[in-house]
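Undergrad: I would like the atomic coordinates for the input below:
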Amino acid sequence: MTTKRLRALVAPVAVTAAILVAAPGAVSAAPGRVALERRLDDVRTAGAIGALAEVRTERGTWRGTSGVAQVGTTRPVRVDGRFRAGSITKTFLATVVLQLVDEGRLRLDDPVQAWLPGAVPNGDRITVRQLLNHTSGLFDYRLTLTLPPDAGFLAYRWRTWTPDEQVARAVANPPTSTEPGTAFSYTNTGYVLLGQIVEKVTGRSYADEIECRILRPLRLRDTSMPGTSPWIPGPHPHGYIPIEGRGLVDFTTMNPSLFGAGGELISTTRDLNHFYAELLGGRLLPKPLLVEMQTPGIPGGRAYGLGLSWRITQCGVRVYGNDGDALAYETWSFTTEDGRRQATVAITPDHDGDPDDAMDAFLNHVFCG
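TA: Modelled structure (predicted):
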């Protein structure tokens, strides 16, 4: 989540739209349409310009939106709108890494040094597993950047970042722990390195591997790895960042290499629900590796495994997935282990309020209602 928020100059217009879709084998009644509309409106009111969601339950599928797609207009958000999914990219990349493990081309306990000699200090003691579960101790390169609301962030808009450059910025700082594998510390640097390792193992870019191993087989036609392309293809809401002295600045188009291998994905609510259903249903990984993915790096520690996180709802149901912060877009995507209930919500934050409590209420309603 973004940590600094400025008051928006323009208040979003309240617009709500919904579409009901019968899921395969589902009864015709949708899952609490009116209540879901109200909950999504609450999320938007709490801190968003626009919001879009897809919920799947035993009763059917609901897709809805709230707010506007662009500040200064009354144009509603489209239910099929695309957005930058941020760190949800990590689950896609982790899935590819684990598929390579399943093929015997890579081991979770391989040291980074074996694949990327000299890339990081202590590379002989940091493993692939520790990169995946954020226990490597590597400093997060994102913390070295100028971030909103500082106007200096705008200089990054069209810049192409290389993985080597991002790693170099990270290792110029001391590690977050003295011994790899002993403490959780979220770091995008680990996923930059994983992207490089995938390229070393396969001879192809991590984006190509995600495309051929996940996007095409699952027919995620509205999901893409944009690389350095600044555009979001297809319909999409505009995203904004707060800049001191300027209020909200439209940051929809930007060079996503800033987010790197752990954050560049563009997707839709429908595609993300389908991806997590297939992943947790065992159709992308064998059971032992899926269990590894669901195992925290530190016993009893943070609810984060190998590119997959989880939360316990107020009714005690554990749901798996991830959330993503791409500054101008924020996304949550979670699924019950049996795949019977799913929710994906994306917002364009207004950087004024805080939607977290309303988002928690939305998810609790879906998974506990």
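
Undergrad: Every contact and neighbour count from this point should use C-alpha atoms.
TA: OK.

Undergrad: What residues of stretch 121-137 count as buried?
TA: 121, 123, 125-137 (16 or more other Cα atoms under 10 Å).

Undergrad: outside of that stretch, which residues touch it?
TA: Contact with stretch 121-137 is made by 94, 107-114, 117, 171, 175-187, 190-191, 193-194, 296-297, 304-307, as judged by Cα atoms under 8 Å, 6 or more residues apart in numbering.

Undergrad: Make a ChimeraX selection of the buried ones in the residues you listed.
TA: One line in ChimeraX is enough to select the buried members of the contacts of stretch 121-137, burial here meaning 16+ other Cα under 10 Å:
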select :94,107,108,110,111,112,113,171,175,176,177,180,181,183,184,185,186,187,190,191,193,194,296,297,304,305,306,307
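
Undergrad: Next, the second sequence, to be compared with the first:
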Amino acid sequence: MKRSSSSHRLGRSATAAFALAAVLTGTVLTAVPASAAAGDHHNDLQHSVDALVKAGAVGTLVRVDDGHKLRTATAGLADRETKRRLKNKDQYEAGSQTKTFVAVLTLQLAAQGKLKLDAPVEKYLPGVVPNGQKITVRMLLQHTSGLFNYTEDEQAFKEILADPEREATPQELLEVGFRNDPYFAPGQGWHYSNTGYIVLGEMLHQVTGQPVKTLIQQKIAKPLRLRDTYLADPKVANPGPGFAHGYLTEVADGRFSYADTSQWSLSWAGSAGAVVSTARDLSTFYSTLLGGDLLPKAQLNEMKKTVDLSEEWGAPIGYGLGLYRQETPCGTGWGHDGGTLGHNTTTLVSSDGKRSVAGDVNNAFVSSEAQEDPALERFALAQGQVQLVAVCAMFGKEVPAQK
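TA: From the prediction side, this is the model:
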């Protein structure tokens, strides 16, 4: 199977447009370089988030539940203009963690016999998707459809940045994806594609008669009492106190500049990445899912069948149906990451759902200079340290010693 991947980390690109092609994929919890796990940070969550803010983050929060004890760490600001401090309970843009919500909705319908994972999308959206007779629902969920990822279209994102408050329709996003050649024939490769999840959102609407925003509330948020979770349509409902503002961040000559994105439209993300939530709600969602209380066993097993991405990503990662499997230095986790124009998020839980870690950094990077900027490297190492300390704390283990 052919596999291809775009940049999965904001700030690794040399130009703004190319960097923005990486949004909605965020930063997967990958193996941190040994140097980042050096002993002076030990297992201190607060020390690690403080260090990340010192490295350039506007704010960062982490919530860790090891199955016995809940720990939180928070540092920095939720709003640079008012100097409002970030709180661990603040809402934030979850980015591509939205994909797990959409996958759950799809699998719930499969369990009810209202759609089939291996049926062509043409059956549910006639005449909408090019080559839709050969692209199945499963392929869309697992990024094996070959559909071009619309967030990798440089011209489209230049237009979004030029007018970030404009509302984009799902049809416009699909048009961008469909006007570009596919990466490969359906089922013959793997490439992260937000386009596939916009298609899934339209399919869910067609099958149920309800938009994804409503389905998330009815089928997930309300039953799980996720009171702070919703799909932004098209903007964050209330960017005031209780919400962590996001910041599009540029690095040039070691200096950071920040643009507040909290009033920008999230319509460009839609059913691929427009969920707003909290660390608590996201931990509850993924814990309930992996604990087997959100989907029937058969559908959860389908969700956990992964494509191995270790070779191309340089880390032991597999992608299922809207769900990552991550082998970390301290244990196996399941979850998803997310990136928007102002946030970088991750939620990971243990295989039984009893342990969880969720976090947000309210920066998304654009570097107009070389991606090797030392300031950006320092930021990445500090963020990696936060993730490593947090996930090891989730598993109740010490951070591995530097080799």
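
Undergrad: where does the TM-score land?
TA: In this superposition the chains share a TM-score of 0.85, using TM-score structural alignment, normalised by the length of structure 1; 339 aligned residues with a Cα RMSD of 2.5 Å.

Undergrad: what sits against the aligned partner of residue 348 of structure 1 in structure 2?
TA: Using TM-score structural alignment as the criterion, residue 348 of structure 1 maps onto residue 362 of structure 2. Residue 362 of structure 2 is in contact with 57-60, 78, 92, 244-247, 342-344, counting by Cα under 8 Å, 6+ apart.

Undergrad: quick one: contacts for the residue nearest the centre of structure 1?
TA: Centre of structure 1 computed as the mean C-alpha position; nearest residue by Cα atoms, centre = their mean is residue 88, 2.2 Å away. By Cα under 8 Å, 6+ apart, residue 88 of structure 1 lies in contact with 262-263, 265, 322-324, 331.

Undergrad: Aligned to it, what sits in structure 2?
TA: Under the alignment (TM-score structural alignment), residue 88 of structure 1 pairs with residue 97 of structure 2.

Undergrad: residue boundaries of the strands in the stretch 101-250 of structure 2?
TA: Assigned by DSSP state E, counting those that start in this stretch, the strands in the stretch 101-250 of structure 2 fall at 189-190, 230-231, 247-252.

Undergrad: Put together a markdown table for these, with distance to residue 389 of structure 2 on each row.
TA: Formatted as a markdown table, the strands of the stretch 101-250 of structure 2 follow (distance: least, Cα to Cα, whole Å):
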| stretch | distance to residue 389 of structure 2 |
| --- | --- |
| strand 189-190 | 30 |
| strand 230-231 | 29 |
| strand 247-252 | 24 |
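
Undergrad: And those: which comes nearest residue 20 of structure 2?
TA: Ranking the strands of the stretch 101-250 of structure 2 by proximity to residue 20 of structure 2 (Cα to Cα) places strand 247-252 first, at 9.9 Å.

Undergrad: now the angle from the helix or strand following that closest one to strand 247-252?
TA: Counting by DSSP states H and E, the next helix or strand C-terminal to strand 247-252 of structure 2 is strand 255-260. Interaxial angle, strand 255-260 of structure 2 versus strand 247-252 (axes from the mean of the first three to the mean of the last three Cα atoms, to 10 degrees): 160 degrees.

Undergrad: Would you mind listing the buried residues in strand 255-260 of structure 2?
TA: 256, 258, 260.

Undergrad: With stretch 207-226 of structure 2 instead?
TA: 211-213, 215-217, 220-221, 224, 226.

Undergrad: ditto for stretch 69-83 of structure 1
TA: 69-71, 76-83.

Undergrad: Those residues in strands, which ones?
TA: residue 83 (DSSP state E).

Undergrad: residues in contact with the equivalent of residue 191 of structure 2 over in structure 1?
TA: Structural alignment (TM-score structural alignment) places residue 191 of structure 2 against residue 185 in structure 1. For residue 185 of structure 1, the contact set (Cα under 8 Å, 6+ apart) comprises 134-137, 176.

Undergrad: let's go with 10 Å and repeat that
TA: 133-140, 175-177, 302 (Cα atoms under 10 Å, 6 or more residues apart in numbering).

Undergrad: For the contacts of residue 362 of structure 2, which ones persist in structure 1?
TA: Shared with structure 1 under both residues aligned by TM-score structural alignment, their matches' Cα atoms under 8 Å, the contacts from those are 57-60, 244-247, 342-344.

Undergrad: Quick one: the residues you listed as TSV, columns for distance to residue 10 of structure 2 and neighbour count too.
TA: Output for those, formatted as TSV (distance: Cα to Cα, whole Å; neighbours: other Cα atoms under 10 Å):
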residue	distance to residue 10 of structure 2	neighbour count
57	13	24
58	15	25
59	17	29
60	16	30
244	19	31
245	17	30
246	14	30
247	12	27
342	10	26
343	10	28
344	9	31
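
Undergrad: Excluding sequence neighbours, find me the nearest residue to the equivalent of residue 229 of structure 1 over in structure 2.
TA: Under the alignment (TM-score structural alignment), residue 229 of structure 1 maps onto residue 235 of structure 2. Spatial nearest neighbour of residue 235 of structure 2, excluding adjacent residues (Cα to Cα, 6 or more residues apart in numbering): residue 265 at 4.8 Å.

Undergrad: any idea how far residue 258 of structure 2 is from the one you found?
TA: Look at residue 265 of structure 2 and residue 258 of structure 2: by Cα to Cα, to the nearest Å, they are 17 Å apart.

Undergrad: Could you do residue 367 of structure 2 as well?
TA: For residue 367 of structure 2 relative to residue 258 of structure 2 (Cα to Cα), the value is 12 Å.

Undergrad: what's the overlap in contacts for the two?
TA: Joint contacts of residue 367 of structure 2 and residue 258 (Cα under 10 Å, 6+ apart) are 249-251.

Undergrad: before we move on, back to that, from the contacts of residue 185 of structure 1, which single one is nearest residue 352 of structure 1?
TA: residue 140 (25.7 Å).

Undergrad: Good, we can wrap up now.
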